[in-house]
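# Quick one: sequence and predicted model below, then my questions.
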Amino acid sequence: MEHIANKVSLQKEYFYTGETKSYSFRKKQLETLRDVIKEYEPEILQALKDDLHKSEWEAYTTEIGFLLEEIKFTLKHLKEWMTPEKVKSPVTHFGSKSVIHREPFGVTLIIAPWNYPFQLQLAPLIGAIASGNCAVLKPSELTPAVSTLISKMIREVFPEKYIVVIEGSVETSTELLKQPFDHIFFTGSVAVGKIVMEAAAKQLIPVTLELGGKSPAIVDKDANLALAAKRIMWGKFTNAGQTCIAPDYLYVHSDVKLALIEQMNNVLIEFYGEDPLSDEKYGHIVSDRHFDRLKRFLADGDVLIGGQHKASDRVIAPTIMDNISWEDPVMQEEIFGPILPVLEFTELETVINEVRRRPKPLALYFFSESEEKQDEITSAISFGGGCMNDTFMHIVSPYLPFGGVGSSGTGSYHGKASFQAFSHEKSIVKQTTKFDFAFRYPSAKNGLKIIKKIMG
């Protein structure tokens, strides 16, 4: 593991040369990253197919295209974000100028998960580059094809002293967490997020944690059921449900439950046909361990739709389950797979109270034509982010920060928020030397009296 410490030390030395801080340097590196992604598009698509059985449409829209759009947005706004921000000075600072400089942290560690292994490794890197940092990337060992490809791509276009990929399993991650990084950006499970935060705390390293949790989709009786069904099914079963912001369970008003489930069944046939296990557009489960964990959930209630599975291909059909309670195992942890439990309600207040009793979700989706109810949900429940009458779309906008709250994460990124996530705001007061206020010093006569008038 000595080579890990050496690589971090090499990056520390390089960062202190100051080369990464100029606008021209950052712009060039973002363009280099964009170009290598475009150059390797066929290989990226194949690697995502090999690891997760992602279709070309899904792989491009959720991984490649997402990154290219993020880079384009960042390049457009980078100079503006880098410009020191002049702010007002209070009367106590008369004669001075106050400025906020956003400076890079230094050498950063970016640990990626396996569910969107390409996008979630490189999206934070965009922020790290834009902010002027060096970066160590740790891809997931559960997606070996993507991990190997990322390592190859980065090695071809960036020197190790600037950006380096370190592959490996849990032992490698453990060793990385012992290094004196200046910032750690982690995307993954709550359980591992706690380990990362504990390791960072030992060295007082700031962290960004993008975690997960049980994100509800709530459908009230006045919702547009046809659109709700289509948008929930799309959000839930993209990447076979292996998405941190996927609807984890459905809360539907009892008056429209049967009608909504009928609509959802029609949508699933439209999306994946009568035999989703064989559909090329439908994703597979990442590993045998995760497949077995998900299969056990199928015994928790009654399967209304789906339930078919094939262990040899690690694929489980889009599944909707009824007669589920909060005590069932499927409701005790984030599902992270193609299983959607259904709960019903008659009063919205019941839903609010039940969601509040659990850890704060990463996302929440509410379907209703009533803006009053939408405002009530937004105000009454704490969650990372979400949509009204849709799923997923809040994560796509570069104008919106994405992140969790409480156990679903800390910190946010995307667009300007990515630049801010990898930057320290350094406050500077430029004081005049043309005059001086005697009352600020302890030797001043009546100094305290003047101060009280100014500050009281």
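Okay, I see it. Since we're looking at a predicted model, the values are computed, not measured.

# From here on, just use CA atoms for contacts and neighbour counts.
Noted.

# Next, the distance between the ends of stretch 137-146.
13 Å (CA to CA, to the nearest Å).

# Actually, stretch 110-122.
9 Å.

# before we move on, what about stretch 210-223?
30 Å.

# ok, Gly409 to Cys244 distance?
11 Å.

# actually Pro216, sorry about that
12 Å.

# These two: who's more crowded?
Using other CA atoms under 10 Å as the criterion, Pro216 and Cys244 rank with Cys244 on top: 26 against 22.

# tell me the contacts of the more buried one?
Applying CA atoms under 8 Å, 6 or more residues apart in numbering to Cys244 gives the contacts 211-213, 336, 362.

# Of all pairs in those residues, which one is the farthest apart?
Within these, two members stand farthest from each other by CA to CA: Phe336 and Leu362, at 12.8 Å.

# More neighbours: which of those two?
Neighbours per residue (other CA under 10 Å) separate Phe336 from Leu362, with Leu362 holding more: 28 against 25.

# so that one touches Gly385, yeah?
Yes - the pair Leu362 / Gly385 is scored as a contact, 6.6 Å apart, by CA atoms under 8 Å.

# Give me the common contacts of these two.
In contact with both Leu362 and Gly385: 403-404, using CA under 8 Å, 6+ apart.

# before we move on, which element is Lys452 in?
In the assignment (DSSP states H and E), Lys452 maps to helix 447-455.

# separation between His309 and Glu58?
21 Å.

# go on, Gly65?
10 Å.

# do Gly212 as well
21 Å.

# And for Glu376?
Taking CA to CA, one finds Glu376 at 34 Å from Glu58.

# got it, and His394?
For His394, the distance to Glu58 - CA to CA - is 18 Å.

# same check, this time on Asn239
8 Å.

# out of the two, which sits in the busier spot?
Asn239 (27 against 19).

# isn't there a helix covering the more buried one?
Yes - looking at Asn239 with DSSP: H, G, I helix; E, B strand; the rest coil, it is inside a helix.

# wait, doesn't it sit right on Lys281?
No - with contacts counted by CA under 8 Å, Asn239 stays clear of Lys281, the gap being 9.4 Å.

# Could you give the number of residues near the nearest residue to Gln308 once chain neighbours are set aside?
Once flanking residues are discounted, Gln308 sits nearest to Ala317: 5.4 Å by CA to CA, 6 or more residues apart in numbering. By the criterion of other CA under 10 Å, Ala317 has 26 neighbours.

# structure B:
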Amino acid sequence: MAASAGGALVMASEDKKPKAACFDGEAARSLVTELRETFDAGKTKSYEWRVSQLKSLLKLTKDHENDIIEALRTDLSKPVLEAFVSEIAMLKSSCEFTLKQLKRWMVPEKVKTSITTFPSSAEIVPEPLGVVLVISAWNYPFLLSLDPVIGAIAAGNAVILKPSEIAPATSSLLVKLLGEYMDSSAVKVIEGAVPETSALLEQKTMFPFKVNQMAKRKFLLKVTARRIIAGKWGMNNGQACISADHIITTKDFAPKLIDALKVELVKFYGNEPLVSEDLSRIVSSNHFARVTKLLDDDKVAGKIVHGGQKDQNNLKIAPTILLDVPEDCLMMNEEIFGPLLPIVTVNNLEDSFKIINSREKPLAAYIFTTNKRLKEAFVKNVSAGGLLINDVALHIANPYLPFGGVGESGMGSYHGRFSFDTFTHKKAVLYRSFAGDASARYPPYTPGKLKLLKALLSGNILGIIRALIGW
């Protein structure tokens, strides 16, 4: 059914029967939350799930070719041949091509490193954005609805499809068919017009997380502490977009890490860090007041385990470590951009992934560990602009890696070729000659022409010959 001007919708429900309901901001939030839970569970990330959904989409198109053609005729009076060639055949081709290429697309790309980061290795890992919203156009309502969905599914995302209300027959058919063929826990179709679209656009369909720093007990502890300090206080006294905002480590390991940090901090900045010439000042009195406000928050009283000294006249704040600050304190809900480093403790490091994924996507995230399984889990499950294993911030020095954010931590990336690509449109150019102009593409459309085009598009040589003979 089509949405009325009053703002009704049809959503593919779990029992696969369209159900009318009022769709407002609360309904949109609920929908996005449901899909986010599916995505966070990792269901959509596997190669097997992606392939199964693409195959289901292909089967949907093959099983219901006549229904699709009829819907397109109802909405746009599209001739059968045009509907088949411009929408159905193109959608099938896109789906088949993606199935053939997907495994190769998912393989991480190994890239070079520079002498600056020696010894090291690097790779670029393709990862899904999360929950994505596809808003379709009306002029090719079947193709332009599902072609983006193919890409979104191939990339491992959960998907909300909002078909165009201007093509209501196709829109209703998409609700019905996707409800029957696709995984309804990860792919939803919402019908409606401006109110429904606005409610969806108000949601953060690409979810935000924050800069995080993780620790693990089997470290070379001294090296770990020194690298954390270099990447936090050694970078403009924490006033850097990729300095660590907080550390997550286990409860039993936290005291060891704190002791190691204290020892190295004294070595670097002495017992009176406010007079150290190796420690940057806060950039302005306004920023000094902002950082001081975070430190003076009543909710973090008694949580300082090192530092905390301030010099307002010289705009200096000492390297400050805090332990087990509450989740709702100011410094855990704002970008610190200064010398404060809260430490959050968990029972095991796998729990830290939940903390990370409950927050804004970070510009950078770091982990220190010698555990191969934990490294792999970190790379697979943590979404950030960039990841670095066993160091802080140094990935920015590698020109073969892109640098940039994701979600609210930024859009696009740069460095080397990636800077070029960010500001480049890849223009498609197709050169053709005047030869080979087939009359089958032009009206009047006949059954013989349709038969020939189907045979040509499927690569069926025998069918092509039969079509030519019978034409």
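Done, it's in. No experiment lies behind these values; they were computed from the predicted model shown.

# how much distance is there from stretch 295-313 of structure 2 to the middle of the chain?
Centroid separation for stretch 295-313 of structure 2 versus its chain: 36 Å, with CA atoms, centre = their mean, to the nearest Å.

# Can you list the neighbours in contact with that stretch?
Counting by CA under 8 Å, 6+ apart, residues outside stretch 295-313 of structure 2 touching it are 262, 274, 285, 288, 316-326, 329-331, 340.

# So for it, first residue to last residue, what's the gap.
17 Å.

# which residue ranges form the strands in the stretch 151-300 of structure 2?
Taking DSSP state E, counting those that start in this stretch as the criterion, the stretch 151-300 of structure 2 contains strands spanning 158-162, 187-189, 212-214, 247-250.

# do the stretch 351-456 of structure 1 as well
Using DSSP E, counting those that start in this stretch, strands in the stretch 351-456 of structure 1 cover 363-367, 385-388, 402-403, 409-410, 412-413, 423-430.

# Tell me which of those sits nearest to Trp234 of structure 1.
Once the strands of the stretch 351-456 of structure 1 are compared by CA to CA, strand 363-367 is nearest, at 12.7 Å.

# how big's the offset between the closest one and structure 2?
Here the mean offset of strand 363-367 of structure 1 against structure 2 after fitting is 0.7 Å, by mean CA distance after the TM-score superposition for structure 1.

# Report the contact partners of the closest residue to Lys92 of structure 2 other than its chain neighbours.
Nearest residue to Lys92 of structure 2, sequence neighbours excluded (CA to CA, 6+ apart): Leu58, at 6.2 Å. Contact partners of Leu58 of structure 2, counting by CA under 8 Å, 6+ apart, are 92, 95-96.

# how close does Leu58 of structure 2 sit to Val131 of structure 2?
Distance from Leu58 of structure 2 to Val131 of structure 2, by CA to CA: 22 Å.

# With His306 of structure 2 instead?
Applying CA to CA to His306 of structure 2 and Val131 of structure 2 gives a distance of 41 Å.

# Show me which of those two is the more surrounded one.
Legend: neighbour count by other CA under 10 Å for His306 of structure 2 and Val131, higher for Val131 (26 against 18).

# Isn't the more buried one up against Arg36?
Yes - using CA under 8 Å, Val131 of structure 2 makes contact with Arg36 at a distance of 6.2 Å.

# Mind listing the shared neighbours of those two?
If you check Val131 of structure 2 and Arg36 against CA under 8 Å, 6+ apart, the residues they both contact are Ala158.

# Show me what Pro447 of structure 1 aligns to in structure 2.
Actually, residue 447 of structure 1 is Gly. It isn't Pro. Mapped onto structure 2 by TM-score structural alignment, Gly447 of structure 1 lines up with Lys449.

# what's the helix or strand where Trp57 of structure 1 lies aligned against in structure 2?
Element membership of Trp57 of structure 1, judged by DSSP H and E, is helix 56-59. Under TM-score structural alignment, helix 56-59 of structure 1 corresponds to no residues of structure 2.

# if we can go back for a sec, the match of Gly447 of structure 1 reaches Tyr442, doesn't it?
No - judged on CA under 8 Å, Lys449 of structure 2 makes no contact with Tyr442 at a distance of 9.1 Å.

# higher neighbour count, these two?
Ranked by neighbour count (other CA under 10 Å), Lys449 of structure 2 and Tyr442 place Lys449 first, with 20 against 12.

# out of everything not next to it in sequence, what's closest to the more buried one?
Nearest non-adjacent residue to Lys449 of structure 2 (CA to CA, 6+ apart): Ala440, at 5.2 Å.

# OK, contacts around the counterpart of Lys216 of structure 2 in structure 1?
Matched by TM-score structural alignment, Lys216 of structure 2 corresponds to Asp220 in structure 1. By CA under 8 Å, 6+ apart, the residues touching Asp220 of structure 1 are 252-253, 256, 348, 366-368.

# And Ser30 of structure 2, by the same measure?
By CA under 8 Å, 6+ apart, Ser30 of structure 2 has no neighbours at all.

# what's the answer for Ser24 of structure 1, then?
Contacts of Ser24 of structure 1 by CA under 8 Å, 6+ apart: none found.

# Remind me which helix or strand it belongs to.
Going by DSSP H and E, Ser24 of structure 1 is in helix 23-39.

# Buried by neighbour count: which residues of that helix qualify?
Within helix 23-39 of structure 1, the residues scored as buried using 16 or more other CA atoms under 10 Å are 23, 26-27, 29-30, 33-34, 37.

# now stretch 325-332 of structure 1
330-331.

# quick one: terminal-to-terminal distance for it?
10 Å.

# now that stretch: how far from the chain's centre is it?
That offset, for stretch 325-332 of structure 1, works out to 25 Å (CA atoms, centre = their mean).

# Then stretch 418-431 of structure 2?
22 Å.

# Need the residues that contact that stretch.
Under CA under 8 Å, 6+ apart, the answer for stretch 418-431 of structure 2 is 401-402, 412-414.

# ok, the nearest residue to Tyr399 of structure 1 once chain neighbours are set aside to Thr433 of structure 1 distance?
Of all residues not flanking Tyr399 of structure 1 in the chain, Gly415 sits nearest, at 6.1 Å (CA to CA, 6+ apart). Gly415 of structure 1 is 40 Å from Thr433 of structure 1, where distance means CA to CA.

# Which one's more surrounded, the two?
Ranked by neighbour count (other CA under 10 Å), Gly415 of structure 1 and Thr433 place Gly415 first, with 25 against 8.

# residue contacts, the counterpart of that one in structure 2?
Matched across to structure 2, Gly415 of structure 1 falls on Gly416, judged by TM-score structural alignment. Contact analysis of Gly416 of structure 2 by CA under 8 Å, 6+ apart lists 399-402.
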